[in-house]
Each structure stands twice: as C-alpha cells, then as structure tokens.
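Participant: Sequence first, then the predicted structure, then my questions.
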Amino acid sequence: MWKAHRRLLNPFFSYKLLERFVYIFESANNILVKILSKMVDSDNFDIYPYIRRCIFDIVCESIMGIELDLQNTETSHYFQSVKNICKIFMTRVTSMVKCYSFIHRFTKDYAIEQHSLKCLNDFTESVINKRREQLKKSRKASTSTGGIREKKVFLDLILESADTLSYNEIKDEVNTLLFGGHDTTSAATSFILFCLSNNKEAQNKILEEQREIFGNVQDPDVTFASVQKMKYLDNVIKEGLRLYSPVPIFAREFDQEIQYNGMTIPKGVRLIVFAHGLHMNPKFYPDPEKFDPSRFENLEKRPFAFIPFGAGLRNCIGQKFAMLLIKSVVSKILRNFELSSAFPSHRMELVLETVLKSASGVKIGLKLRQNI
C-alpha cells in the first residue's frame, strides 16, 4: 500500500510543482504580519497559535485547494481534536494498561477519542466534498468557455485516482497531509522563531541576506527563486530543527534479519529511533545545547546525523514543502519585526504529543522594524 501511494503522490512534491504555491504562502503571511502588528511592544506573548492558524490556512489552500481564512476567525475545533488524539495516542503507547484496546474502551479517554475522531473525519470529508464540487464547476466552466482549467492541487491528484484508491484510502491520505502538513511545521516554525528571539546575531545575518536578495525593499515580490537563495536562513532552520525536532522519535520495523554490533536482530522487530538524542550527540554536534547555524555549512559530511524528516525510502514526503513554507514564514516575519526574548525570561516546558510542543507556550517579544 505504501509503495503504491508514494509512487502516486511523489510527483506533487517536486520543486517544479511547489514553485507555484509561493504566492499562496505570501498571501497568508501578509495576513499574519497584519495580525502580529497588534502584538508589537508586547514583551511576552505566545506566538504558536498565530503561526498555527497561518500555516493551516496555507496547507488547506495549497494542498487541498480550500480557502478557510482561519487567521481572521475563531480557533478551529480541528486543532483541539488533533491535540486530544495526539495526547491519547502517547498515553496509550506508554501505559501498560491503556495500551489494551479492551481496557481503553472503559476509560474517559475513549469517549474523548471518539468525539475527536468524528470531528477530524467530518472536517476531512467536508474538504473532500467541497473540492469535488469545485472541480465539477471548474470542468463545466472550462468546457463551456474553452478556457484553461485551474492548476491542480494535491487533493485533485488523489480524487483523480478514485479508480485505484478507496474512499477510506483517499480520506487517510487527506488526514495525513492535513495533520502532518500543519502540526509539525507550525511547531518547528515557532521553535525557530524562539531561537532567533534569543540570538540577535542570527537575526542580523538573516537581514543581511534579505538585503542582498531584495535590496532595502521590506515588502518585495517574493518568488520561488528568491526563497531558494536564502542559504543562511536554510542553516538557521536546520539548526532549529536539530534543537527542537518536531518528531523526536519515530519507529521502523525490520523487514529482514540484521547483524548489528555483534547482535542478531530478527525480522519483524520494531525499532524506536530517538532522533532528538542523535541531534544532541556531542560526537556530531559539539556543544549541542548551543544555537549555532554554522554547523550546517558542511552537512554533506554526515547526512544521517540529521534526520528531522526521517531518512531512507520512508522519509517525510513533504519535507521540501515544509522547508519552503518555513523559510517563507520566517523571512516574512524577520523583514517586518525585530524579535526579542520574552520578559520575564521564558522557559519552555517541552512535551511530546506525537509532535514536540511547549506546554507553557512559545513566548517572545516583538518590535516593529521600520526598514531592513
């Protein structure tokens, strides 16, 4: 199943197709800047909810073809349902009692889980149905006028494969991209901004790079090509992903017997990969607690020491999309705001809800930047 689905979806995440989504990123970023402007001179506010709504809007429009404008509305019930499901999942994984489905059914978590699943599935089905209707209207308009049909998004690719994918498989893929596309990216972006709020030198270097690309224009026409030129920002993002890996652990199952370090690992054994532990290994990253983007200037020498998107065949299919999106959001914010550490000093309480989060929020300060 994985091979068939991956082969089908891979073409959508090529740079050639991702290029056209930069204008969607910028449109949502403009709204974000306008909203964050109200928080200027605030020394202590949680930026995560603002980033999450912005990125969810972007994911829905660029991948699903649906405009939500969640940034200008109340927080979606979808977010709380995602949080509930992730917390319950981690509770069950680590509980010797709740891991059994029979016992889990008699707990309070089971009722919350069922309600949250219904909310998530209802939202997914509404997205699928809405896009189907849009495609029908688009085809009719194109046929009657002889005009050019709008460019396809990820969901169109899925819907056109209805002859090979069941409805539940379509729903599973949409669920994966909605959740994976926004939750990990939102957390990562927020943590990166937190790192920058505590590092003026890195902020200044990013601004210097922005000036080299755009001159002194604070609100330039951002293109795919210009985002690709942001090499220093690329290293900043990678360092943020190293320090705060969005998915700090993931699992793999051996499909064959493996000899490792004098041991025989049988086929079928499941291995937990502690990505965060690898990213904090002083063997690969001297002084690992330090935020130092220069580490990634020679990454090619140790490619598998950095795995925020996994590695190998089953790596994250959306990593190019995620990096492009994070660079777009962070560069937009840095061109418009100076970031400062929260006052009084803010200490994040990191928790693992499948995705790494901060229970105490991701608090920073903002000052309006007059020019770059």
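Facilitator: Yes, it's here. Numbers count the residues shown, from 1 in each chain.

Participant: use CA for all of it now, contacts and neighbours both
Facilitator: Fine.

Participant: So which residues of this structure form strands?
Facilitator: Ranges of strands within the chain are 45-46, 249-253, 258-260, 263-265, 270-274, 337-341, 350-353, 355-358, 363-368, based on DSSP state E.

Participant: And here is the other one:
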Amino acid sequence: MAFLIPALVALLLVIIATLWKKISNLQKFRKCDDTIPGPPAHPIFGNVSAFSGKNTAEIYEIFRKTADEFRSKGKNVIRYRFLDKLYVWPLTGKALAKVLESTTELNKGDDYKFYYSWFGGGVLVEGFGERWRTHRKLLTPTFHFAKLEGYLEVFNEESKIMIECLDKYAESGKTVDMFEYIKRCALDVICGAAMGTKVNAQYYHEHPYVKAVEGFNTLAIQHALNPLYEFDFIYWALGLKKQKDEYLHTMKKFTGDVIAERQAAIASGEVEKETSKRKMNFLDILLSSGEANILSDEDIRQEVDTFMFAGHDTTTTALSWMCWNMAHHPDIQQKVYEELVSIFGEDPHTEVTTEGLSKLDYTERVLKESKRQTIPVPALQRKLINDMEIGEFEMKRETVYRIGSHRIYAF
C-alpha cells in the first residue's frame, strides 16, 4: 500500500504536466482562429467535430472543398485546429517555399510520432541533426540510379511471379484488387534487391508482415484523427496499445529475421562479401557500417524497418493508382500496351532490360501524370521550431505545417 501512494502521486504529476502543456498551447493557438483563415472553430475543440466519424475519403473531400473556397477568396493558407494543435495547409507554391527552403525548419510533425516505436530514429521520421546527416550520407549510394541495373534480375523474376498469380483473372471479366498483388510483389522485390534475401510473399497471401503493416497504418490514421488517443491511459484502456504492440512485434521480428539471414549468408560464405559501396546492396552497407562501429545494431534495425516499409508501401500505392487510372482511361491503357509490345514483344517471358526501359517514353509520362493526380504520399508535415511569417500571416512556434501536395498551385 505504501508503494501505491508515490506511484499515484507520480501519475498525478504527469497528468497535470500534460494538461498544463495542452492548456498553454490551447490558449496560444485559439488566437489563430481569428488571425489565420479557416473554417469556424469551437473555442475549445476547434474543428474536431467536422471530422468526427469521417473516413479518409470524406476527410479528403472536406479539405478539398475548404482549400478551393479559401483560394477563391485570395488566401494562400488555411487553418484547422484540433484542441491544442494547430495545422496550417499552404495553398500556393509561394506559401510552401518558405518552409521547404528553410535550413532549420526540418522538424517532422506530430503525426510522425506514432511511427517512432517502429522506426525509432530512422531517416524517415527523424527531422535533422548530426545523426540524421550521418545516416543520409551513408545511405545515399544505395539510391544511385546505376545500381538499378544490378537489380533487374530480381525485378524480372518477381514480376513474372505476379503475372502468374494474376493470369487466372485474364479472361474472367472479374474486378481485381491490384493493390494486394502489387504490394506482395513489391515486398519480394525490396527484400531481394535491397536486402539480398527471398521471402516469397507472393506465394503467401496472408503474409504476417504485410497484414501487420496494414493494421499498423490503420491505427496510425485513427490515432491522428482522434485527439483522445494521445492520452496513453485511454489508448491502453481501449485495447489499442496491445494491438499496436502485437503489430510491432510481428514487423520487427520479420526485419530481424531478414538481417540475421543476410548475416548468416555472408558469414558462411554463401554470398561473397562485397567491399565496394557502389556494388553493395542496402543491407550490406548497413552491416559493414555496423562492423566499423558507425551504426549500432539498433540503428541498423531502424533503417531496415524504415526502408522495408517505405520501399514497398509507396511503390505499391503509386503503381496501384496507375492501374486504376488506366482502367478508367482504356485509350491510354491501349497506348501503354502498344508501346510495351513494340519494345519487348508479346512474349510475357521476355526479360526487361535497361535499354528497353529507357525507351518507355509514353509509359513514363503516364506514370508521372498518375502520380501527379493521385500522389503516393498525399501529405507531409513540418512542426515549426520558430515563429514564422508566411505572406500576411504569422505562424506560431509548434504550428504543424501540413503539406498536401494535391492542393498546392504553383503561383
């Protein structure tokens, strides 16, 4: 019993400190309801009610209509407040430029915090600092375009497997969810090319890593839309923390197994240990840096987690939307098909080459236009560390500048 009193006092102090911080921010950001353009906001809850119970498609439509409304009034930003958090969306390139061109405003927004337990300090969620610069410099060689040639064998092999999986639908006339097939193919590609391992996700439709990523991302969206989930006790009491931890365990175990498998293959001589960073794959560069004490084991795991997710998730989204867009524009789909046949022929077993890929001019333009219209990563965030004037409006420190690329105009 004597132990409970100090514990309860400590818990009470944490709650008081959290509430004090939130009340202070609420008082600061409430003033912005009148000084920065945006829809009417409740004095305490802000714009929470406008999004309550809405799905992502409905939320997107709310943002679209609001952005168009305020742009027509000549405004270059719009504001939404959720309790003690202020989110500002730039509507023009000029309003966006001041933040993106800043060498100091690199801090990621609050929604990224949900991913810290997964990626830790990986380059995707860490905003700036010496550690971030060191990791970026170390990993840059793995993204060199010349390295893609060495991965073509993996691209061809995994693409043929995806074609085999889809072949049963060719003459069926059925609607197919391409996202699921592209996602598993992309995971096999990223593991084979960047990690030097084979996981056969395409033959395993209920792959636990894929399912865990889906579940974790769903929780992340729910967390971003419900301010109450920021209170750890509420999140725990609803059973959501347990669910999140289960997803984390599955994802980290998978990447841990990938790392261990590659280490074992190198140690046994099954694969030759490469010494040139230009020729090393992503994981080998990380492992060699670990041997040189540049990266810790935890650093390696975090970067592998980051690359595994970002490498297959965004690619899947981009290619799935391209398929969707072509399905809605059969004339464009036909032109893409004709270009592919003119370069690679009609034999589906023909190997794709670097030379052939360089000739896909029309297909490349279709992909770029698809990504312009349906952006794989629809929003980014920067949390301001300094007060900043953008046009005629003053943005307070800790304002989250949310960059929705699909609603930005160049002027």
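Facilitator: Looks like it came in fine. These figures come from a predicted structure and were not determined experimentally.

Participant: The strands of structure 1: which one's closest to residue 198 of structure 1?
Facilitator: Checking the strands of structure 1 against residue 198 of structure 1 by C-alpha to C-alpha gives strand 337-341 as the closest, at 5.3 Å.

Participant: any idea how far residue 386 of structure 2 is from the nearest residue to residue 274 of structure 2 once chain neighbours are set aside?
Facilitator: Spatial nearest neighbour of residue 274 of structure 2, chain neighbours left out: residue 280 (6.0 Å); criterion: C-alpha to C-alpha, 6 or more residues apart in numbering. Per C-alpha to C-alpha, to the nearest Å, residue 280 of structure 2 is found 40 Å from residue 386 of structure 2.

Participant: Touching, the residue nearest to residue 274 of structure 2 and residue 272? I think so.
Facilitator: No - between residue 280 of structure 2 and residue 272 there is no contact under C-alpha atoms under 8 Å: 10.6 Å.

Participant: neighbour-wise, which of the two wins?
Facilitator: residue 280 (20 against 10; other C-alpha atoms under 10 Å).

Participant: Now check that one against structure 1: what is it aligned to?
Facilitator: Aligning on TM-score structural alignment places residue 280 of structure 2 opposite residue 152 in structure 1.

Participant: For the residue mapped onto residue 246 of structure 1 from structure 2, which residues are in contact?
Facilitator: Aligned counterpart of residue 246 of structure 1 in structure 2: residue 376 (TM-score structural alignment). Going by C-alpha atoms under 8 Å, 6 or more residues apart in numbering, residue 376 of structure 2 touches 314-315, 317-318.

Participant: any idea how far the equivalent of residue 228 of structure 1 over in structure 2 lies from residue 237 of structure 2?
Facilitator: Aligning on TM-score structural alignment places residue 228 of structure 1 opposite residue 358 in structure 2. The gap separating residue 358 of structure 2 from residue 237 of structure 2 is 55 Å, by C-alpha to C-alpha.

Participant: Likewise for residue 177 of structure 2?
Facilitator: For residue 177 of structure 2, the distance to residue 237 of structure 2 equals 35 Å [C-alpha to C-alpha].

Participant: could you pull out the strands for the stretch 1-150 of structure 2?
Facilitator: For the stretch 1-150 of structure 2, the strands defined by DSSP state E, counting those that start in this stretch occupy 77-82, 85-90.

Participant: Quick check: buried residues in stretch 274-283 of structure 2?
Facilitator: Neighbour-count burial for stretch 274-283 of structure 2 flags 280-283 (criterion: 16 or more other C-alpha atoms under 10 Å).

Participant: Among those residues, which one lies nearest to residue 263 of structure 2?
Facilitator: Checking those against residue 263 of structure 2 by C-alpha to C-alpha gives residue 283 as the nearest, at 9.5 Å.

Participant: so residue 22 of structure 1 sits right up against residue 224, yeah?
Facilitator: Yes - in this structure residue 22 of structure 1 lies within contact range of residue 224 using C-alpha under 8 Å: 6.1 Å.

Participant: what is in contact with the two at once?
Facilitator: Counting by C-alpha under 8 Å, 6+ apart, residue 22 of structure 1 and residue 224 have no contacts in common.

Participant: Count residues in the vicinity of whatever residue of structure 2 lines up with residue 97 of structure 1, would you?
Facilitator: Using TM-score structural alignment, the partner of residue 97 of structure 1 in structure 2 is residue 228. Residue 228 of structure 2 has 13 neighbouring residues, counting by other C-alpha under 10 Å.
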